[in-house]
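**Student:** coords below, sequence missing:
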């Protein structure tokens, strides 16, 4: 079977430019919000309906790192487990006082 050059292959999916621009703006906004929440206790809800409570221990332009200590995901001995969430999957971030 002859190999096809990557440049000659037609894409299976190409994101709409308007959607891509909106995603970049949203990711940038969320990155700023997450940066302001470092070392603060928050509740995060995702677009899939999952909810996590924890302390924000880091974030960048792609991910939010949440220290959950939640044994449901990491076993009974993980008191300081870090959960990494993708920014564009976040729906709500609420500060917990």
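**Tutor:** Structure's in. What do you need? For clarity, every value in this text was computed on a predicted model and none was experimentally measured.
**Student:** every contact and neighbour count from this point should use C-alpha atoms.
**Tutor:** Fine.
**Student:** if you drop the residues flanking it in sequence, what lies closest to residue 61?
**Tutor:** residue 31 (5.4 Å; Cα to Cα, 6 or more residues apart in numbering).
**Student:** show me the contacts for the spatially most central residue of the chain.
**Tutor:** By Cα atoms, centre = their mean, the mean C-alpha position of the chain lies nearest to residue 86, the distance being 1.5 Å. Residue 86 sits next to 62-64 when contact means Cα atoms under 8 Å, 6 or more residues apart in numbering.
**Student:** need the strands for the protein, in chain order.
**Tutor:** Taking DSSP state E to define them, one finds strands in the chain at 41-46, 51-59, 63-67, 82-86, 90-95.
**Student:** and here is the other one:
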């Protein structure tokens, strides 16, 4: 039988929501003082990127990558000359390790 009422297919646990918000705020506070510095970022999927931290907001880290050393891991993307020195947007919640390089 079809009904016009919405059907919730997923709802996160309220404890998880609170913890996630705390981690997001902590991570943003940790990263903001390092805008303009070189970082190495490793994602949950095992991809590693190096570049200059351009900005961080509640959802993303913006990393300016260069033509060399910008990506390490299982899958190396194809870069064209037009893509050198591009701003890469990484999802804040997918970051596993962030290392300050300079």
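**Tutor:** Here it is on my side, so go on. Keep in mind the model is a prediction, meaning the values are calculated, not measured.
**Student:** so which of the contacts of residue 86 of the first structure wins on neighbours?
**Tutor:** residue 64 (24 neighbours; other Cα atoms under 10 Å).
**Student:** residues in contact with the equivalent of it over in the second structure?
**Tutor:** For residue 64 of the first structure, the aligned position in the second structure is residue 61, judged by TM-score structural alignment. Taking Cα under 8 Å, 6+ apart, we find residue 61 of the second structure in contact with 53-55, 89-92.
**Student:** which single one of those is nearest to residue 2 of the second structure?
**Tutor:** residue 91 (37.1 Å; Cα to Cα).
**Student:** residue 6 of the second structure versus the counterpart of the residue nearest to the centre of the first structure in the second structure, what's the distance?
**Tutor:** Correspondence of residue 86 of the first structure to the second structure, assessed by TM-score structural alignment: residue 91. Look at residue 91 of the second structure and residue 6 of the second structure: by Cα to Cα, to the nearest Å, they are 29 Å apart.
**Student:** what does residue 54 of the second structure give?
**Tutor:** Distance from residue 54 of the second structure to residue 6 of the second structure, counting by Cα to Cα: 40 Å.
**Student:** quick one: which of those two has more around it?
**Tutor:** residue 54 (19 against 6).
**Student:** circling back to that earlier point, what residue in the second structure is paired with the residue nearest to residue 61 of the first structure?
**Tutor:** Per TM-score structural alignment, residue 31 of the first structure is aligned with residue 28.
**Student:** look at that match and say how many residues are nearby.
**Tutor:** Residue 28 of the second structure is flanked by 19 other residues according to other Cα under 10 Å.
**Student:** what does residue 73 of the first structure give?
**Tutor:** Neighbourhood size, residue 73 of the first structure [other Cα under 10 Å]: 11.
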